[in-house]
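Chemist: Sequence plus predicted model, see below.
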Amino acid sequence: MSIHPKSPGPDKPRFFYGWYIIAASLVMLLLVNAVGVGIFFKPILEDDKFNWDRATLSSVYMYASLLFALVTPLLGRLIDRYGPRLMLSISVVAQTLSSLLNGLASAMWHIFFARFFYEIKPYQSSQVLINRWFVGLRGLAQGIAAAGMPLGALLLSPLSQYLIIIWGWRPTMLFWAGLTLAVSLPLIFIIRNKPEDKGLVPDGSLPTVSSRENESSYPSAAAAESPGRTLSQAAKSGSFWFLSATQLICGIGCGFMMTHIVIFATDFNYSEMIGATLLSVQGGFNILGVLLMGHISDKYARHKVLGWTHFIRSLAFFIAVTFILLDGANLWLLYLSMALFGFGWFTTSPLTSGLVADLFGGLRMGTIIGVTMSYHTVGMALGAYAGGLTFQITGSYYAFFLTQGILEMLAVGFAFAIRRQKARV
């Protein structure tokens, strides 16, 4: 018997290159939350150059997000035509420009375009990229990469808040602009658009799907390279619209929380640093959410996992209502709310992109993911603005939290209604 280890065969490399793709995506997504809107919302309001109220700044963010929603499907087409690597490069430049423009802003249009560039995040491209590199482990792979977003909230939100205290919000923005470019740009050279570019196949070897609850509902490795359905074919499926509806509702909640949660805490006389720690709690629990639910979605029906995720999110908003009714005296309730919201915060994104690949798949998935993401972006715009407007009219966020809790329950029903259907052509 030979004592020398066998060299890996051509169909099973020693270490699958796809995991390098995951690592690069995670780092790029991590840096996005260094300049999360919630941390900078109050400092911008207090800047002498602006003197805006919450509704005004929220409306600026809303219109910028709506503009981005219009171009999101076009970005998806670019991904399908030229590959995710090009769009990831554009995202790195856009994130850098966003922080740079924010740091130098002196007029409303500067903040508007800074927010627009901020919305060109790496995750649309990374989701398509990971769907190409992974099939049998798609949920887990998407979850690991998506963990970059909550990890950024966990680690970088408190750091940004600290830097704002000692430097001010403008120098902090300029600092992150330089660091984002210096760290993210070299990572582009690691990216390959598909495993075939490295002489590989998805997952490193042909996956098995026998452990799935409904094997016929999920694609084989060969399906990752099939053309898949066109957008018009996908739009004839009820599941496409149910999925888009969940994204709209998800976006409303995310837009509100990411914009208003820090200033919401200060309304009850808690410090800005407490508000930043709320974002850290959100980020910490979301790491658990994306990894756990991503893994579970590889074993059970992904649409049901999405439904349960929205149910957990609904509890977060109802608990926030209780916090308000108790006049903010129980801070632990707010932390509990953020923990539950965090568990489901970015968790919906990899589940949704995985469902797009499962249901409509193939080389056109960038366009379809782009359209579903546009619904999420519209939701974020509405959530950010509706939160500011609700406070402006009522002096409280109570009505928003209650309404969003009900909407999240509605999203549970939409998610469970998703089925793998044959589109009418």
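Modeler: Sure, I can see it.
Chemist: Could you use CA atoms for every contact and neighbour count after this?
Modeler: Will do.
Chemist: Neighbours of Leu325, how many?
Modeler: Counted with other Cα atoms under 10 Å, the neighbours of Leu325 add up to 11.
Chemist: nope, Pro10 is what I meant
Modeler: Neighbour tally, Pro10, other Cα under 10 Å: 11.
Chemist: Same check on Thr367?
Modeler: 24.
Chemist: Surely it is in contact with Arg229?
Modeler: No: here Thr367 lies out of contact with Arg229, judged by Cα atoms under 8 Å, at a distance of 10.3 Å.
Chemist: What are the boundaries of the helices in the stretch 101-250 of the chain?
Modeler: 108-119, 123-133, 138-146, 148-167, 169-187, 231-234, 238-267 (DSSP state H, counting those that start in this stretch).
Chemist: Show me what the longest one is packed against.
Modeler: With contacts defined as 3 or more Cα pairs under 8 Å, 6 or more residues apart in numbering; DSSP states H and E, helix 238-267 has these neighbours: helix 37-45, helix 272-297, helix 365-394, helix 398-416.
Chemist: can you list those helices in a markdown table and add distance to Leu351?
Modeler: As requested, the helices and strands packed on helix 238-267 are exported to a markdown table (distance: least, Cα to Cα, whole Å):
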| stretch | distance to Leu351 |
| --- | --- |
| helix 37-45 | 24 |
| helix 272-297 | 7 |
| helix 365-394 | 11 |
| helix 398-416 | 11 |
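Chemist: Can you check which of the ones you listed gets nearest to Leu86?
Modeler: Smallest distance to Leu86 across the helices and strands packed on helix 238-267 (Cα to Cα): 12.8 Å, for helix 365-394.
Chemist: Identify each buried residue in that closest one, please.
Modeler: 365-391 (16 or more other Cα atoms under 10 Å).
Chemist: can you pull the buried residues of stretch 84-100?
Modeler: 84-85, 87-100.
Chemist: nearest to Pro207, of the residues you listed?
Modeler: Using Cα to Cα, those come closest to Pro207 at Pro84, 23.0 Å.
Chemist: want to compare, so here's the second one:
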Amino acid sequence: MTSQPLTNDPSPSELPVTGRSIPEAAGPRLHYAWVVAAVCLLVLVGAAGFRSTPSLLMDPLNMQFGWSYGIISLAVSINMVLNGLTAPFAAALMDRFGIRPVVAAALTVMACGSGLTVFMTQAWELLLCWGVLVGIGSGAMALAFSATVTNRWFFARRGLVTGVLTAASAAGNLVFLPVLAWLINSYGWRSASLLVGGAALAVVPIVLLLLRERPADLGLLPYGATSREQVEQDEQNARKAVRTVERSAGPRALRVLRQAAGTRPFWLLAGSFAICGATTNGLVGTHFIPAAEDHGMVETTAAGLLALVGVFDVVGTVFSGWLTDRLDCRRLLGTYYLLRGVSLLFLPVLFARTVHFSMLIFIIFYGLDWVATVPPTVALCRQWFGADAPIVFGWVLCGHQVGAAVVAFLAGVVRDQLGSYNLAWYGAGGLCVVAATCALMLRARPGDLPGDGPGAAPGSAPLAVTG
């Protein structure tokens, strides 16, 4: 059945889109966009185990194999770099081949990488399994996946949905961190690798059964799109996307990078997001637990604190998504980075053998800010880069992962050389000031609403911009 263009005289109850009859107004039934969002949330929760594991493996691998913190951190760094480099290509692959096959393949690769670590005896095997295989697989599970789903299925509530999906990673930490810490203490580190690999494989059938590519596949409009003009704009954006997709995903991702890299907003977003990665996944996510153990805290207690960061991260990220739909995203980002920097400057004096009230205050404060930066960053990519925003965000996310990788490795070297992480915490606090400056240097596009706004047509902003 071929696509039919919209005409000026549709029947009162239907509009033809991509050859299907679509109700102009949604009935009382739950929109399938929410089912897709729920599946994506489950996928991201299942994949979160891979992000929870590295910090727990530092001491066990150091004790069993004698590998330095720097070597183990190098595996984490390779993982993060490949995660970032894969993200934009994964977004383009999803455009060309579909979300379901890309996500199912990525989960399988991650499970294989984690499972094979139980047989390793040499450091290069850690670099290959946890660094290369898990890094490539997790790249497709990165935030570009959330951005692609949100752009396709939601016209309204995009900021809120982005916040919820982003918070799924934190929710995964809540599930996995305490369990993995208990498993490692009780049965050894190999049990943790097997658990996260099995969790990834368990999600694959759900993806294949329930995930759908686009609303039009089910004869639906995106959630929140009810007017004829909105459908026409979506049709125009879809035709534009078809014309710009090359025969393979790689050239498209590189073309989008080449165009975006000629703009000032891209580098400000990528630079600030690199610091975001450096001060979250790279430093705290990787080194908080071994740093706490340096001060005599037991691993399960430190893992519980990091999981508690995830509790408040869920609240902070969802609330950030709500704010993104209503406030100036540039000011939101600047505020988030400044608050994060202040909290990191205080952290070195808060570590102790037991958990004090001051550490709980840090966990709450820092947790609310952990990935609150994601919804406004996604919204700014959408404002500036329109229909190519998911791929642009994939490249911005690449910067996030490169920043995380560099700091994850350098913090391990600092610990090896100085016997303490203090210099890393202070340096991260200073970097947050730089990130806040980058966010505030972004100028507003003429006519932009706060955040993205449900009334802004997706893909309406051109890619080739100056400033």
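Modeler: Arrived safely, thanks for sending. In this text the structure is predicted, and so the values were computed from the model without any measurement.
Chemist: Reformat the helices of the stretch 101-250 of the first structure into a markdown table and put distance to Leu325 of the first structure and mean neighbour count next to each item.
Modeler: Shown next, in a markdown table, are the helices of the stretch 101-250 of the first structure (distance: least, Cα to Cα, whole Å; neighbours: other Cα atoms under 10 Å):
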| stretch | distance to Leu325 of the first structure | mean neighbour count |
| --- | --- | --- |
| helix 108-119 | 33 | 21 |
| helix 123-133 | 37 | 28 |
| helix 138-146 | 34 | 27 |
| helix 148-167 | 28 | 22 |
| helix 169-187 | 33 | 19 |
| helix 231-234 | 44 | 17 |
| helix 238-267 | 14 | 23 |
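Chemist: does Pro10 of the first structure count as helix, strand or coil?
Modeler: Assigned state for Pro10 of the first structure: coil (three-state reduction, DSSP: H, G, I helix; E, B strand; the rest coil).
Chemist: That one and Val201 of the first structure: what is the separation?
Modeler: 10 Å (Cα to Cα, to the nearest Å).
Chemist: One more: Leu140 of the first structure?
Modeler: 17 Å.
Chemist: Adding distance to Asn51 of the first structure, write the helices of the stretch 101-250 of the first structure out as CSV.
Modeler: CSV is the format used below for the helices of the stretch 101-250 of the first structure (distance: least, Cα to Cα, whole Å):
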stretch, distance to Asn51 of the first structure
helix 108-119, 11
helix 123-133, 33
helix 138-146, 36
helix 148-167, 18
helix 169-187, 15
helix 231-234, 44
helix 238-267, 16
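Chemist: closest to Leu78 of the first structure out of the ones you listed?
Modeler: That would be helix 123-133 among these, by Cα to Cα, at 9.8 Å.
Chemist: between that closest one and helix 365-394, what angle do the directions make?
Modeler: 150 degrees (axes from the mean of the first three to the mean of the last three Cα atoms, to 10 degrees).
Chemist: Centroid-nearest residue for the first structure?
Modeler: Nearest residue to the geometric centre of the first structure (Cα atoms, centre = their mean): Phe346, 4.7 Å.
Chemist: That one -> the second structure?
Modeler: Counting by TM-score structural alignment, Phe346 of the first structure lines up with Val371 in the second structure.
Chemist: Gly310 is in contact with its match, correct?
Modeler: No: the pair Val371 of the second structure / Gly310 is not scored as a contact, 9.8 Å apart, by Cα under 8 Å.
Chemist: hang on, the earlier thing: surely the match of Phe346 of the first structure is within a strand?
Modeler: No: counting by three-state DSSP, Val371 of the second structure is not found in a strand; it is coil.
Chemist: Surely Lys422 of the first structure is in contact with Ser237?
Modeler: Yes: the criterion here is Cα under 8 Å, and Lys422 of the first structure meets it with Ser237 at 7.2 Å.
Chemist: So which of the two has more stuff around it?
Modeler: Using other Cα under 10 Å as the criterion, Lys422 of the first structure and Ser237 rank with Ser237 on top: 19 against 13.
Chemist: Now do the contacts for whichever residue in the second structure pairs up with that one.
Modeler: Residue mapping for Ser237 of the first structure onto the second structure gives Thr263, with TM-score structural alignment as the criterion. Each residue near Thr263 of the second structure by Cα atoms under 8 Å, 6 or more residues apart in numbering is listed here: Ala464, Val465, Thr466, Gly467.
Chemist: does the third one count as helix, strand or coil?
Modeler: Going back to what we said before, that points to Thr466 of the second structure. Thr466 of the second structure - assigned by three-state DSSP - is coil.
Chemist: Tell me the spacing between the nearest residue to it once chain neighbours are set aside and Cys398 of the second structure.
Modeler: Leaving out its chain neighbours, the residue that sits closest to Thr466 of the second structure by Cα to Cα, 6 or more residues apart in numbering is Thr263, at 5.4 Å. Separation of Thr263 of the second structure from Cys398 of the second structure (Cα to Cα): 17 Å.
Chemist: ditto for Leu440 of the second structure
Modeler: 21 Å.
Chemist: Please apply the same query to Val17 of the second structure.
Modeler: 35 Å.
Chemist: Likewise for Ser21 of the second structure?
Modeler: 40 Å.
Chemist: got it, and Thr300 of the second structure?
Modeler: 31 Å.
Chemist: Ignoring the adjacent residues along the chain, who's closest to Leu333 of the first structure?
Modeler: Closest to Leu333 of the first structure by Cα to Cα, 6+ apart is Phe323, at 5.9 Å.
Chemist: Show the contacting residues for the alignment partner in the second structure of that neighbour.
Modeler: In the second structure, the residue matched to Phe323 of the first structure (TM-score structural alignment) is Leu350. If a contact means Cα under 8 Å, 6+ apart, then Leu350 of the second structure has His356, Ser358, Met359 as its contacts.
Chemist: what comes up buried for stretch 89-97 of the second structure?
Modeler: Phe89, Ala90, Ala91, Ala92, Leu93, Met94, Asp95.
Chemist: start and end residues in the first structure for it, please.
Modeler: Going by TM-score structural alignment, stretch 89-97 of the second structure sits over residues 74-82 in the first structure.
Chemist: mean deviation (superposed) between the matching stretch and the second structure, please.
Modeler: When the second structure is overlaid, stretch 74-82 of the first structure sits 2.6 Å from its aligned residues on average, using mean Cα distance after the TM-score superposition for the first structure.
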